[in-house]
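Undergrad: how would this look folded up:
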Amino acid sequence: MTVQPLILIASLLAGTAAASAAQPPATTLEPVLVTATLRPMPAAARPGGVTVLDAEDVREAAVVHLEELLPQLPSLSWAGASSRPRYFQLRGIGELEQYQGAPNPSIGFLVDELDFSGIGMIASTFDVEQVEVLRGPQGTRYGANALGGLIKVKTREPVAQREFSTEATVGDDGLWSLGAVAGGPLALEAGLEGAWRAVLERATSDGFRRNLYLGRNDTNGRDEMTARLRFRLGDPGGRRADLSFLYADFDNRYDAFAIDNGFDTLSDRPGRDAQRSTGASLDLAWPLAGGGELRSITGAAASDIVASFDGDWGNERDWGAAGPYDFFSETRRTRRTLSEDLRYSGSAGAAVPWIAGVWLQRLEEDNRVADDGRYLGDAFVRVLDSRYRATSAAAYGQADVALAPATTLTIGLRAEQRDARYADTDGIRFDPRDRMWGGELSLVHRLAGAHSLWTSVARGYRAGGFNIGTSVPEDRQQFDAEYLWSVEAGWKGADATGRLRADVNLYYMERRHPQVSTSLQLDPEDPLTFMFLTDNAGGGEARGLESSAAVRAGERLEFEAMLSWMESRYEDYRFGDRDLEGREFAHAPEWKMALAATWRHPGGWMARLDLSGEAGFYFDTSHDRRAGSRFLANLRTGYEAERWSADVWVRNLLDERYPVRGFYFGNEPPDFPTTLYLRWGDPRQFGLTARYSF
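TA: As a prediction, this is how the structure comes out:
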């Protein structure tokens, strides 16, 4: 284990706190509220690992997308097998890709109240109020879709004041974006109050690749449009209705890999990574006699996805005498979801505040996978159509028991059943049924001042599933449900002036029958036999530490710091001739850190420096190749007035070259040597952003 970065960040955390104590009373930190829980609650009061990036963090640390915020979030990684992050890992748990098979996410992903778990690439940061990350199993609230944790992107709510604002960004790599926000009160009959908010944004860029064969620099480009419309209605009696609509059209191209692991590609048929999603949610709340509340959250979403790629990353001209060699794959996926969450909350002032609810979801997904290719004289075309339907139902409850004036025990439990059906044109059919349960037991003890100690035991779960394809070995066609036990303990606190807050927590996780994404090449001399599948290991465990701190050091300076550390290992897992006993999880770096320093002058000038780093990690379970450690720096400086602001920014200031995904297989004729192929993260980028509010 490399300890120097850990010592450095720990020293900076301690030094930040000491500097705070030496400052006279100054501007305080804003309180942070978590909304992804059954009851909204301050982050400082919630047991468990949670991080919330507020609107200021989002605006200053990101340019256009959630991807730019991920280095600031502890214990969170992502696998770069798509143009934007879709596949997340929290504490080493999460998918690496979904090239085939049924949807079965282990990291939940919400945009407001709409569930996009497993397809979360449509995460624009324009007009976002905050980003919430809940680490560890969320068995009571979210069940099977949040075995490893949850990410929620919360957009700004409608307000009664009239508002209109615009934002524009330009940068190198052909980047430009333009967004507008409008909102204000609704004209309603007497006794009703209402507001609306409309958002429209589009962002495009070239994608940092140059295709030498086609003579183009946009074959990996991004073209992303987001529109949102929200309404809020209420009456003096406390009844409330929130109606939200979302439309996102991300029409991105995909040409990210090169045979020589560079930024110049040779593909003759570049791919596409597009997602068009529409969604609507209705959140109703009715206060009841005795202080209780009945709440209904209904959500519906439809997504059309195209994921295609040039599998040989080359062309007939450059293969020369080693060809002809050509491979192209396209997956067209449609997903439809409809969900209802109905819950009753007892009075928050009752002796034992409690919540009970039922949750229903219908998920339908259709896929068409079309592969074509040839090597030497052999050509093939393969089309697979599949149909997946799943109905999930759950009942859950939670109660808060005051054991003493300063000590609260929270008990949560959830029981869930999933019935699924799968059929495809290869004649494969599965009808799995899973009955699962999970929950949480947590204890919070409030100390003097704004300090608390907490501990929790949680159980999460993820439904079993199946691997498709006639070439899948019979003993690998189905895999079992996974269960996760997590034990955590920690401290959260703030100083009396409100200028410093910090937290630290320790955790231990035991995975039972962990689902492991892997891949294999059936014929070492034929890359067209490369396939992906999911398998069960006998077990696995992880232990770690997570800590963060924020301080206002006077009126002009604010510092934020984050550190996470983790050890993980598989138990009793063999795949072919590979024995992974004791090996780390894939995409699970041992440590991760981030520092942010923000300076604001009373005259309006500002500057922000973000530093982040993480240890190396294994790319996959099918091989032992690793990414190296990385350190990134971002800088933003500008001027803020009452109605307008302008700032210049640099991302990846030091132009660090770092991989976000790696595959290890043979893809170069005629000998097809096994090689590590890398997809690189974005290089250095400069830009300018301007905002104006009317």
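Undergrad: please make it C-alpha for all contacts and neighbour counts, starting now.
TA: OK.
Undergrad: name the helices or strands packed onto the longest helix along the chain?
TA: As far as residue count goes, and with DSSP state H defining each element, the longest helix of the chain is helix 4-22. Counting contacts by 3 or more Cα pairs under 8 Å, 6 or more residues apart in numbering; DSSP states H and E, helix 4-22 packs against strand 539-553, strand 557-571.
Undergrad: repeat that for 6 Å
TA: Where contact means 3 or more Cα pairs under 6 Å, 6 or more residues apart in numbering; DSSP states H and E, helix 4-22 is not packed against any helix or strand.
Undergrad: how about the strands in the stretch 301-450 of the chain?
TA: All strands of the stretch 301-450 of the chain, identified by DSSP state E, counting those that start in this stretch, fall at 325-345, 354-375, 378-404, 407-424, 429-430, 433-446, 450-462.
Undergrad: following up with a second sequence; could you model it the same way so I can compare the two?
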Amino acid sequence: MKTFAFRSIATGILVAGPTTLVAQETVLELGTIHIYADRRGEDVKEQPRAVSILNEQDLDTSPTEPGAGIARNAPGLTFSGFGQPGTDFLNIRGVGPLGYPLSATDHTVAYSVNEVPTSTFGFSPSLFDMEQVEVVRGPQGTLFGRNALAGGVNFRPKGADGTRERHLTFEAGSDGQLIADVAAGGWLVEDRLAGRVAMRFQDFDGDVSNTIAGGTEGGASLSAARVSLTGYTYSGWTLSAMFQADRRESHNSYLLYHEHPNFPEAGGARLPTHSRENRQVILSAERDFDTFSFTSLTGFQRQDVTGDVAGTDAYTFAALYGLPSGNFSDPSTDYFLTNETEEIFSQEFRLSSLGEGELSWTLGANYFLSDYDGQRDAVSASQPTSNGVTNVDIETESWSVFADGTWALSDRLRLSGGIRHGWEAQSVNGKYVSNGFPGTLPSYDQYDRIEDHYTTGRVGLSYDFTDAATGYVSWSTGYAGGGYEKLLVGSATGVPTAPFEAASIRTLEAGLKFASLDDRADFNLALFHNDVKNGQMFDYEFQGGQVFYTFTNQDYRSYGLEFDGSYRVTNALRLRGSLSLLDSEMFNVSASTNTGAQNGNQVPLSPGVSATLGFDYDISGAAVGITGDIRLSSDWSHVGARKADISNTFDLPAHDIVNARLSWLRGTATYYAFANNLLDERPVHFSSQYTPSVHTASVGTGRVVGLGVSMDF
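TA: The predicted model follows:
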């Protein structure tokens, strides 16, 4: 099999992570790039689909919005959300939630850690000590299963493989940013038992002033630890275990008054606080037999999410009602207290082919169980649906069988395909008790259950025009399960929550992958067309002092072009960039809908244009009279304007992020200075309209500058 230089296929921002610039050669020959999301580690170049492999220097280490860094580094991805656990999500190629995720298991991009599925509460995982992140664009129902409508993201932390490593990073920046990383790995018993431990501490004070409650919003902190063990038995088994525990706390509001003259300035009567505690165990057992390999993959995960937020923003509501902001500054009149727990168990057994024969294949069976329990204690001065205590239990159970393979028809032509069939059931058990607010029932209970089954598949052809260029064409389908929204907002007034329907997708894609054998240039080009049936829709609108919620389904389509690549101009200078062009529209809109959707409306949160451009420039230390080498890196990313809601009444503004870094690579240490978001842009990740002149927003982090050091021992 051919060997070529390890490079990131994604070409977005180089962010200010502590491991962004580790001492390394200009070209690092690591052989074939493998993708493990396909369950058998094939060469990514031979995959008949668009794939981005992100390594450590591509991952955003910001504690406030780690998912945004993934989106900036993979073309076709867009980050959105409230900046709170369970509400941040990705949109891929215009396919995503039409609103925001309705429950822990409601997502159109499938997320997994070491191929073990997680939920929206698990996005994004704590991004420290990562080997790579695999982003597969287009429906991935065959291998990822349910809710891979738009694609899949597989996170691969570094495991225990016996390699000796001792690594330490410390970084300090403006607004109280601190990052400390430590990792160590090696043999515990030579050639028999390997171990690795990694820890991270992150803190950021925030940069959004709250002039009503006092204090600062936009801050976040993270404490995380991971232990990995790998054992090799005399009988040929490889047994691995990963244990992780982390706690993330954030202080973000999605109710900031967008038209405020000092935007972003917060006016909540309570400082928002959200936390997510995650405990995860992944166990794997693998063995090669004469003609195939066997893998057992077991996952346990528990996530506890809490929230304490004001239900109003004084500046937003002052503009809405024409009253002084002080009328909305009582922390006891409008708030939401939430306490949510999700436990996930998954088990997969699979058989896979060995070696590099004409046929590469895998087949298996998967079981998934999610048990969600949530409590919401809400108080509102005006909304009946935002008063009282609601307890909700949602159980989702799924079984599936799958097969996937690639057949080499000749030295250059490959046929690839797969199929998956699944069964699933979801039940909801809700109990509501009023706090006495007028218009609410004293109590209300709801119990319902739905069942469904689905089949997804794919077929593709790839052809090596030359040793450097491969073209492909593929057709694939995906499925996102139906279910119940976790708020049960109708309970207060006795309206049962109806389940939203399952969604499906059909995608046609064609592309070209090129990687020059001298490592001078590489690029990837993809054209695609998505056709989504029953996309799951959530919307709310503000009328006459009341909020009205809508949960329904809507057909839509999207099509476009993606390009990303890099070019080594000289031995010292490499350029990289990407471009995504997208068009989308809704169709088959019901004439009786009250969502405001119309035929031809664009899919919300889907920019028509996004782009990146960056460079790395290396300077020999000898040329400037110092030991070691200098590297200058800078990156620019652009996200175009995008429709904010289903009715296309207003746009989220375009934003540009510029990052820069100066590094001194000296021996096994790297000393660096960085400036993240150099232009101090405040990207709006989500927005809601109360009136045409009053909008709320959640925003990203502003400019952060600082210094850091990364050392290997």
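Undergrad: what TM-score do we get after superposing?
TA: After superposition, the two chains reach a TM-score of 0.88 (TM-score structural alignment, normalised by the length of the first structure), with 653 aligned residues with a Cα RMSD of 2.9 Å.
Undergrad: which residues does the longest helix of the first structure contact?
TA: The contact list for helix 4-22 of the first structure (Cα atoms under 6 Å, 6 or more residues apart in numbering) reads Ala553.
Undergrad: could you tell me where it falls in the second structure?
TA: The counterpart of helix 4-22 of the first structure in the second structure, using TM-score structural alignment, is absent.
Undergrad: after superposition, how close is the next helix-or-strand element following that helix to the second structure?
TA: As assigned by DSSP states H and E, the chain's next helix or strand after helix 4-22 of the first structure is strand 33-34. Compared with the second structure after fitting, strand 33-34 of the first structure deviates on average by 2.0 Å (mean Cα distance after the TM-score superposition for the first structure).
Undergrad: beyond strand 33-34 of the first structure, next helix or strand please.
TA: strand 41-42.
Undergrad: between strand 539-553 and the helix or strand following that next one, find me the angle.
TA: Using DSSP H and E, the helix or strand that directly follows strand 41-42 of the first structure along the chain is strand 50-54. Put simply, strand 50-54 of the first structure runs at 40 degrees to strand 539-553, going by axes from the mean of the first three to the mean of the last three Cα atoms, to 10 degrees.
Undergrad: mean per-residue distance, strand 50-54 of the first structure versus the second structure.
TA: Averaged out, strand 50-54 of the first structure is 1.4 Å away (mean Cα distance after the TM-score superposition for the first structure).
Undergrad: looking at the strands of the stretch 301-450 of the first structure, which is buried most?
TA: With neighbours taken as mean count of other Cα atoms under 10 Å, these reach their highest mean count in strand 450-462, at a mean of 23.
Undergrad: in the second structure, what stretch matches that one?
TA: Counting by TM-score structural alignment, strand 450-462 of the first structure sits on residues 468-480 of the second structure.
Undergrad: what's in contact with the matching stretch?
TA: Stretch 468-480 of the second structure is contacted by residues 48, 139, 141, 146-147, 149, 456-464, 502-516 when judged by Cα under 6 Å, 6+ apart.
Undergrad: 7 Å instead?
TA: With contacts defined as Cα atoms under 7 Å, 6 or more residues apart in numbering, stretch 468-480 of the second structure is touched by 48, 108, 139-141, 146-149, 456-464, 502-517.
Undergrad: again with stretch 581-595 of the second structure
TA: 93-94, 539, 550, 554-562, 597-603, 607-610, 647.
Undergrad: what comes into contact with stretch 248-266 of the first structure?
TA: Residues from elsewhere that reach stretch 248-266 of the first structure (Cα under 7 Å, 6+ apart): 83, 122, 209-213, 219-227, 270-278, 309, 313-315, 677-679.
Undergrad: what sits against Met531 of the first structure?
TA: With Cα under 7 Å, 6+ apart, Met531 of the first structure has these contacts: 519-521.
Undergrad: just the ones of those residues in strands?
TA: 519-521 (DSSP state E).
Undergrad: what stretch of the second structure does the helix or strand where Arg691 of the first structure lies fall on?
TA: Secondary structure assigned from DSSP H and E places Arg691 of the first structure in strand 685-693. Counting by TM-score structural alignment, strand 685-693 of the first structure falls onto residues 704-712 of the second structure.
Undergrad: and for the matching stretch, what's in contact with it?
TA: Contacts of stretch 704-712 of the second structure (Cα under 7 Å, 6+ apart): 18-19, 166-174, 668-677.
Undergrad: report the buried residues of it.
TA: 704-712 (16 or more other Cα atoms under 10 Å).
Undergrad: can you tell me which two in those are farthest apart?
TA: Spatial extent of these (Cα to Cα) is set by the pair Val704 and Asp712 at 25.5 Å.
Undergrad: count of residues packed around the equivalent of Lys643 of the second structure over in the first structure?
TA: Alignment note (TM-score structural alignment): Lys643 of the second structure maps to Tyr618 of the first structure. Tyr618 of the first structure has 21 neighbours, counted by other Cα atoms under 10 Å.
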